[in-house]
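Chemist: sharing a model prediction with you, sequence too.
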Amino acid sequence: MIIKASQRANGNELARHLLNEVENEFVIVHKVSGFMANNLPDAFRESYLFSQATKCKQHLFSVSYSPPVGEEVTTEQFEEAISQSADIMGLKNQPYVIVFHEKNARRHAHAVWCRIDPENMKAVHLPYYKNKMAELSKSLYLKHNWQLPKGHLAQAKRNPLNFSPSEWQQAKRLDIDPRIMKQALQNCWHNAKNKQAFETALSNHGYRLAQGDRRSYVAVDWRGEVLSLSRWLKVKKRELKMQVGNYEYLPTIETVKANIDKQLTQNVEQFDKQIRRFYKGRFTPLINAKENMITRHNTQREDLSKKQEQRQKLEQSRRLSNHAKGWRGIWNHVTGRYKHIEKQNQQEALVSHKRDQEMRDHLIFKQISERHKLQTRFDQLKTSQQRDLQEMRQAVFSKLPKEKIAHLERKFSAEPQHNQSWNVEV
């Protein structure tokens, strides 16, 4: 499974993210262990208070575990991977929490450890944690016979469409799939032979070349968002300079934004709205089906939980009845039979707990399989929408005659832009 780890602070923000039921269809706080608190916000606040007695600023170690698409990973297997992480990083005796998220027919886990050792009042050192988690990730793929991602086979074979969290967040604000954005920018770069060809290719996709404030070479998109070319193209400043020339001769971001603002027209807005309005009608029944499915799945889980609670009470009552009362109970203590019965009860309780967890996992896998079928329809429709939006924007910026553009510029300057596009979270 893919494992991503980070040292961090700001436990309140992390707790909000882990408990976010808006962006996740199901959020399950599986375990809070080693803290005095029994909930995430208070547990992370407890970790922060410990850190105040040390020089440690990033007092939390947060790790996410994402299995390959289509693989059914049990709760026990997740816990095993989390336990291995703790052993590798020297966090075995540290307080931690485990949270499960389900979204878009996929299930993944988050584990967060407090780095502060309360006995020595020092932070547990985590050297090379990214490399160690990458090795653990690879070992889990091999152990479970999952198909290895190309990035594990060789660094040079990494997917060129991979992007960092910061790139994802930036693209998410723009309501454009970041993979499409990165592919468009990289195609412009690799297919251009000189500066003019590069600028033309960028323009055809709605971007303008500019001189950045902190980064020498940037692209400004049709909404005014500034993208670092060295980051999105994965090239160094030296290569950009050889192809594009000295950045000081490029227009400033402010100049480019001013020109782009003039070129944004009501026609572009109208085309955008028409496409989104069309897809909104196609998304609506899927969204309704998704909400009904989540409600039904939640009911099924609650029903199973109630049945298991009732059975646990009956089984607990039966185990308690195994202990004799009165003189016979005293005799069992004297002869040691009480300990034998207590050990047997504990073994039966453990078997009962494992059986119930397996039943919950089975229900979750069944529901995820059903949700996956619906998610496939969502993904296909969203991909189609993104493709239509991208093709429309490219067509607008590449095929309008100059006199038409000039006319639309005057029209736009007289009528402010009010872009209220419709978006769907799937």
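Modeler: Now that the structure is in, tell me what you want to look at.

Chemist: all contacts plus neighbour counts: C-alpha atoms, from now on.
Modeler: OK.

Chemist: what about the longest helix in this structure?
Modeler: What stands out as the longest helix in the chain, according to DSSP state H, is helix 337-399.

Chemist: tilt between the next helix-or-strand element following it and helix 337-399?
Modeler: Scanning forward in sequence from helix 337-399 by DSSP states H and E, the next helix or strand is helix 402-414. Relative orientation of helix 402-414 with respect to helix 337-399: 120 degrees, computed using axes from the mean of the first three to the mean of the last three Cα atoms, to 10 degrees.

Chemist: which helices and strands does helix 402-414 pack with?
Modeler: Helix 402-414 sits against helix 253-263, with contacts defined as 3 or more Cα pairs under 8 Å, 6 or more residues apart in numbering; DSSP states H and E.

Chemist: what packs against the longest helix of the chain?
Modeler: Packing contacts for helix 337-399, counted by 3+ Cα pairs under 8 Å, 6+ apart, involve strand 106-114, helix 195-204, helix 266-321, helix 326-335.

Chemist: deepest of those, which one?
Modeler: Here the criterion is mean neighbour count by mean count of other Cα atoms under 10 Å, and of the helices and strands packed on helix 337-399 the winner is strand 106-114, at a mean of 23.

Chemist: before we go on, here's another structure to hold up against the first:
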Amino acid sequence: MILKAKERGNARQLASYLLSMRDNEHVELHDLRGFVSDDLEEAFEELEAIASQTKCKKPLFSMSLNPPEGAQVSREDFEQAVARIERKLELNDHARALVFHEKDGRRHAHAVWSRIDTEEMRAKNMSFYKQKLMDVSRDLYLEHGWDMPKGMIDRSMRNPLNYSRAEWQQAQRSKQDPKLIKAAIQECWKNSDGTDALKAALEEKGFFLAQGDRRGVVAVDVRVETFSLSRWSGVKAKDVRERIPDADFLPSVLDTKTHIASRMTDKLKTYIHEVDEGYKRASPAIEYKRQQMKARHGEERKAEYSRIAEREKREQLTRAARLPKGFSGIWSRVTGKLSKIKDLNEMEALRSWQRDRTEKDALVTRQLDERQRVQDAVRKMRETRAQEIMQIRKEIAAYVAMKRGDIPSLAKRAQSEEQAKSKMRERGRQGSDGQRQRQRERTRGRGDDRGREF
């Protein structure tokens, strides 16, 4: 189970994100602990009110729990994982919220703790929490028998195509597949040994090297989206400087964007628009089926949860009716009958609670299996569409590169810049020599009695 966490503030924004249905097909508030309210937004307002009495700027500890693809994880499994994390981080007595999200046929959880110790009114220091969570994550993989990612076994074996949330968001803004972008840039980096080779390889993939404003060297695609070369190629900034020592001679991002825009004909703009629309729009039949399934699953859960709630009320009334009242109640205390009835009620309540959870998990598992079959078709469609996008990007980039006559190549640009600097240095030397010659001529023939010349 992949565990990602961070300290953060802005509780209201986090509550809105956890309950948002924009990117999720189903959202379920599973548990609230340590709050007066049973509403997530109101509960987080309580956290903000408590944190306002301290100097802590990030009173929340937010975490996501992502099982491996294809793994069936029950509510109890998530709860046990959260309990283990609490013990590891010493957050047992802190207020906590647990929310389930379902998206693309997969289920994951979000857990949020308050860092504020209400007795001491101080924020708990979350030192070395990443290392601690890595230990818990490894244990969960081993206990459940899941295939552990190689990067957890050996850090040097991490998948180079893994991307961060920031990289995923940037790819989504440019309507492209982040894995394909990262694979293309990394392939260009590995197969090139110099600046010109890297520049040519990137242009074949639809990227143009440029001098970034803050990131040193960036790659600009035909949509004029900039990608940090060091980040997307998975190397350090020092390696980029060594590979491209003459980065100062690269065209700026603004010049590169202007050039691409000037070479973009109406026909090419139409192609890009079609690609963008094609990426956003799934196959109508698959999308219709997905939307219908989402609505049907929501109705099924609503009906099932209502049925379980009604049955729970009836069972509670049945257990309450067993308790003797009046004089018989007093006598049952003396004889010990009341104690036996209470024990029986507690056992039945526990079995009913476990049964209800099992039925809910069974419904969710069945729906996830059904949704996963649709997701397989969606995944194949997206892969095909992504390949088409990359091919069109290459064709557009090739056209733009052929029209790139007004921007000199890197070698010519560097040569011309070096020649200009040499001429300026030569003029500077000539000026200095002339000034020294005039100074010698003014002082020549001057007697000792004439004093200094001012």
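Modeler: Sure, I can see it. Only a predicted model underlies this, so the values are computations on that prediction, with no experimental measurement involved.

Chemist: any idea what the TM-score comes out to?
Modeler: The TM-score (TM-score structural alignment, normalised by the length of the first structure) is 0.91; 406 aligned residues with a Cα RMSD of 2.0 Å.

Chemist: that older thread, can you put the helices and strands packed on helix 337-399 of the first structure in a markdown table and add distance to L40 of the first structure?
Modeler: As requested, these are exported to a markdown table (distance: least, Cα to Cα, whole Å):
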| stretch | distance to L40 of the first structure |
| --- | --- |
| strand 106-114 | 10 |
| helix 195-204 | 46 |
| helix 266-321 | 22 |
| helix 326-335 | 42 |
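
Chemist: between these, which one is nearest to T383 of the first structure?
Modeler: Proximity to T383 of the first structure (Cα to Cα) singles out helix 266-321 among these, at 11.0 Å.

Chemist: mean shift of that closest one relative to the second structure?
Modeler: Compared with the second structure after fitting, helix 266-321 of the first structure has a mean deviation of 2.4 Å; criterion: mean Cα distance after the TM-score superposition for the first structure.

Chemist: just list what that helix packs against, helices and strands only.
Modeler: Secondary elements touching helix 266-321 of the first structure (3+ Cα pairs under 8 Å, 6+ apart): helix 337-399.

Chemist: between the helix it packs on and helix 195-204, how many degrees?
Modeler: Here helix 337-399 of the first structure runs at an angle of 110 degrees relative to helix 195-204 (the same axes, to 10 degrees).

Chemist: so how far is helix 337-399 of the first structure from its chain's centroid?
Modeler: The chain centroid and the centroid of helix 337-399 of the first structure are separated by 14 Å under Cα atoms, centre = their mean, to the nearest Å.

Chemist: that one vs the second structure, mean deviation?
Modeler: Its aligned residues in the second structure lie a mean 1.0 Å from helix 337-399 of the first structure after superposition (mean Cα distance after the TM-score superposition for the first structure).

Chemist: on that earlier part again, K343 of the first structure: which of the helices and strands packed on helix 337-399 of the first structure is closest?
Modeler: Of all these, helix 266-321 sits nearest to K343 of the first structure, with 10.8 Å by Cα to Cα.

Chemist: between helix 402-414 and the closest one, find me the angle.
Modeler: Interaxial angle, helix 266-321 of the first structure versus helix 402-414 (the same axes, to 10 degrees): 60 degrees.

Chemist: count of neighbours near the closest residue to Q316 of the first structure other than its chain neighbours?
Modeler: Nearest residue to Q316 of the first structure in three dimensions, chain neighbours excluded: A349, at 7.9 Å (Cα to Cα, 6 or more residues apart in numbering). When neighbours are counted by other Cα atoms under 10 Å, A349 of the first structure registers 16.

Chemist: quick check: D38 of the second structure is in a helix.
Modeler: No - remark: D38 of the second structure does not belong to a helix; assigned using DSSP: H, G, I helix; E, B strand; the rest coil, it is coil.

Chemist: how close does the nearest residue to it once chain neighbours are set aside sit to R165 of the second structure?
Modeler: Computed as Cα to Cα, 6+ apart, the closest residue to D38 of the second structure that is not its neighbour in sequence is L32, at 6.6 Å. Counting by Cα to Cα, to the nearest Å, the separation of L32 of the second structure from R165 of the second structure is 27 Å.

Chemist: the more surrounded of the two?
Modeler: Ranked by neighbour count (other Cα under 10 Å), L32 of the second structure and R165 place L32 first, with 19 against 9.
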